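>>> show me the folded form of this:
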Amino acid sequence: MAGDLLDNRGRGDAHWNWPSIHPEGRKFGLIAVAISLLVLLVFGWGPIGWPLLFLSLGVFAFFRDPERVVPQGDDLIVAPADGMVSLIMQVDPPEELRVDDGSGMGGLPEGQVTRISIFMSVFDVHINRSPIAGVVRRVVYIPGKFLNADLDKASEDNERQHFLVERADGLRIGFTQIAGLVARRIVPFVKPGDMVGAGQRVGLIRFGSRVDVYLPAGTDAKVLLGQRVVAGETILAEAGAQKLIEGIKQ
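The predicted structure follows:
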């Protein structure tokens, strides 16, 4: 049950459940099923209808929304997306997360920071979650292109949506939903002023995309390039901690 406390010494109760389907995706799944049944029952086009029906199940699966066990810790930064760590780079945060937006709330500081990019294929869960607990200070949508989300320039050219979350002690984390080749809709669940918990659902991107996370200055990633991460569960970094971590692909 959501909200249950579990720990690394066996406290709590864990069992497998079928993941729920997010309401945003139910209409798409039902439309796909209706079209499939129309083709099968009305027109009798089995060679077309059965693949369409199978595709309908894929639509429901795309919008699955499983529960996650979110690690609790003051300095922990958790993954906002499921997928593969495709880029880890030193970059300047996006201008939209840095400049004064007129709200009186500051943005990210100037200077290069570590950016972790998580690529989501159509087979990954596409519900995105907040990396930290705090107040949502900014939600900025920017229209753009639909380049391959694996490319570095997708951070600046593609349709995207920036989030800025501020922790109670003033630490700010910026992260960005980026549309990809197939994605055509970025859907936010939160707005400026909302309080969010670490790992709380904040939005989704339909059909293949990427999420960039901008770590605080002086913070290194605790994940490796090519590693698969799980939204709300994988610890991306610990604020203020710097250490080289190496891995071997095998």
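
>>> drop to CA atoms for contacts and neighbour counts, all remaining ones
Fine.

>>> A helix includes L52, no?
Yes. Secondary structure of L52 (DSSP: H, G, I helix; E, B strand; the rest coil): part of a helix.

>>> ok, it touching S36?
Yes. Shown here, L52 and S36 form a contact pair, counting by C-alpha atoms under 8 Å, at 5.3 Å.

>>> which one's more surrounded, the two?
With neighbours defined as other C-alpha atoms under 10 Å, L52 and S36 compare such that S36 has more, 23 against 20.

>>> contacting residues for P188?
V202, G203, L204 (C-alpha atoms under 8 Å, 6 or more residues apart in numbering).

>>> my guess is the first one is in a strand, correct?
Okay, so that is V202. Yes. Counting by three-state DSSP, V202 falls inside a strand.

>>> which SSE is I88 in?
Assigned by DSSP states H and E, I88 belongs to strand 83-91.

>>> just checking, what packs against that strand?
Identification of packing neighbours for strand 83-91 by 3 or more C-alpha pairs under 8 Å, 6 or more residues apart in numbering; DSSP states H and E yields strand 113-120, strand 228-229.

>>> just put these in a markdown table and tack on distance to V182 and mean neighbour count.
Conversion of these to a markdown table gives the following (distance: least, C-alpha to C-alpha, whole Å; neighbours: other C-alpha atoms under 10 Å):
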| stretch | distance to V182 | mean neighbour count |
| --- | --- | --- |
| strand 113-120 | 11 | 25 |
| strand 228-229 | 21 | 19 |
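
>>> want to put them side by side, so please do this one too:
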Amino acid sequence: MSLFDTLRNTIVPVHKEGYPFVAAFFAGSLVLGWVFEPLFWVGLVLTLWCAYFFRDPERVTPQDDDLVISPADGRVSSIRMEVPPEELYLSTEPMLRISIFMNVFDCHVNRSPMRGSVVNIAYREGSYLNAELDKASKENERNGLVVETRHGQIGVVQIAGLVARRIVCWANPAQPLDAGERFGLIRFGSRLDVYLPAGAEPRVSLGQRAIAGETVIAEFNSPKGPVISRRS
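Coordinates of the predicted model:
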């Protein structure tokens, strides 16, 4: 990543969902500084981290209905066939699932992976296991969207993590979404699962870094097979 890209993803506006948290961190810094002056600087560093966590950078999204775009910043933690959560009523058969794990330093604004219309939104309470664990898809608190696209219905599931305690979703049933459009966020560490119908081929590899709204994670109608990768 170039220096320009690093700065573009660092010095950016804070999403309004983060304002109360940034304010609370700063107020806490003032209190700590009143008790013991050096603690103010510790609190200030934490305040800056909080603002960084809630950053909301602009992204340049490819406009191609055959492409599936990453819904989150983070690391590709799983590419496998899995049955979607039952509350989505998406499929009783395994679908291609691509998972993106977000740590506490990743941007947590979530974006639609494809253009389409929301046909179902389903929230389910659950545990707060490490979101990197595969069983987190079934056991953790989650919020799922089903989006009707030109290639059929896809699922996008926000999964709370070990630290995350709040899933935010702004989308509504019947709402149209553009690829790369913001639809929610998860606070303080989490994961996004994308479920894709037959015909989708992965375009990322395990361990690869993905950028929400920009990285192509899968593709429909491609004559190419699955991605072959190597470490170098």
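
>>> given these two chains superposed, what TM-score do they reach?
In this superposition the chains share a TM-score of 0.92, using TM-score structural alignment, normalised by the length of structure 2; 224 aligned residues with a C-alpha RMSD of 1.6 Å.

>>> ok, and the most crowded of the contacts of P188 of structure 1?
L204 (22 neighbours).

>>> what's that one aligned with over in structure 2?
Under the alignment (TM-score structural alignment), L204 of structure 1 pairs with L185 of structure 2.

>>> tell me the spacing between the residue lying closest to its match once chain neighbours are set aside and F54 of structure 2.
Nearest residue to L185 of structure 2, sequence neighbours excluded (C-alpha to C-alpha, 6 or more residues apart in numbering): V109, at 4.5 Å. For V109 of structure 2, the distance to F54 of structure 2 equals 8 Å [C-alpha to C-alpha, to the nearest Å].

>>> where exactly do the strands run in structure 2?
67-69, 74-82, 95-102, 109-111, 116-124, 142-149, 152-160, 167-169, 176-177, 182-186, 190-196, 200-202, 209-210, 216-220 (DSSP state E).

>>> average offset of the fifth one relative to structure 1?
Right, strand 116-124 of structure 2. Compared with structure 1 after fitting, strand 116-124 of structure 2 deviates on average by 1.0 Å (mean C-alpha distance after the TM-score superposition for structure 1).

>>> what range does that strand cover in structure 1?
Under TM-score structural alignment, the match for strand 116-124 of structure 2 is residues 134-142.

>>> out of V109 and F54 of structure 2, which sits in the busier spot?
F54 (27 against 24).

>>> can you pull the contacts of the counterpart of that one in structure 1?
Taking TM-score structural alignment, the alignment pairs F54 of structure 2 with F63 from structure 1. By C-alpha under 8 Å, 6+ apart, F63 of structure 1 lies in contact with I21, H22, E24, G25, R26, V125, H126, I127.

>>> now those residues: which count as buried?
I21, H22, G25, V125, H126, I127 (16 or more other C-alpha atoms under 10 Å).

>>> leaving out chain neighbours, which residue sits closest to V12 of structure 2?
P57 (5.4 Å).

>>> now do the contacts for I245 of structure 1.
Contacts of I245 of structure 1 by C-alpha under 8 Å, 6+ apart are K222, V223, L224.

>>> what lines up with the first one in structure 2?
Under the alignment defined by TM-score structural alignment, K222 of structure 1 is paired with R203 of structure 2.

>>> what about its match, how many residues nearby?
18.

>>> likewise for the one 5 residues further on?
Residues within reach of Q208 of structure 2, counting by other C-alpha under 10 Å, total 13.

>>> please apply the same query to the one 4 residues further on.
A212 of structure 2 is surrounded by 28 other residues when neighbours are defined as other C-alpha under 10 Å.

>>> now do the contacts for it.
R59, I69, S70, P71, A72, D73, N110, R111, G180.

>>> map the second one onto structure 1.
The criterion is TM-score structural alignment: under it, I69 of structure 2 has V78 as its aligned partner in structure 1.

>>> ok, its match touching Q200?
No. V78 of structure 1 is beyond contact range of Q200, at 10.5 Å (criterion: C-alpha under 8 Å).

>>> mutual contacts of the two, please.
Residues touching both V78 of structure 1 and Q200 (C-alpha under 8 Å, 6+ apart) are S130, G232.

>>> between those two, who's got more neighbours?
V78 (26 against 20).

>>> quick one: contacts for the more buried one?
So V78 of structure 1 contacts 70-71, 130-132, 198-199, 231-237 (C-alpha under 8 Å, 6+ apart).

>>> quick one: it from V42 of structure 1, how far?
49 Å.

>>> same check on F146 of structure 1?
With C-alpha to C-alpha as the criterion, F146 of structure 1 and V42 of structure 1 are 37 Å apart.

>>> next: K27 of structure 1.
Taking C-alpha to C-alpha, one finds K27 of structure 1 at 21 Å from V42 of structure 1.

>>> residues near the closest residue to S130 of structure 1 other than its chain neighbours, how many?
In space, and not counting its chain neighbours, S130 of structure 1 is closest to G199: 5.0 Å by C-alpha to C-alpha, 6+ apart. For G199 of structure 1, the number of neighbouring residues by other C-alpha under 10 Å comes to 26.

>>> so who does G199 of structure 1 touch?
So G199 of structure 1 contacts 68, 70, 78-80, 129-133, 231-233 (C-alpha under 8 Å, 6+ apart).

>>> sorry, back to before: which of the contacts of A212 of structure 2 are buried? Put it as a ChimeraX command.
The ChimeraX selection below is limited to those of the contacts of A212 of structure 2 classed as buried (16+ other C-alpha under 10 Å):
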select :69,70,71,72,73,110,111,180
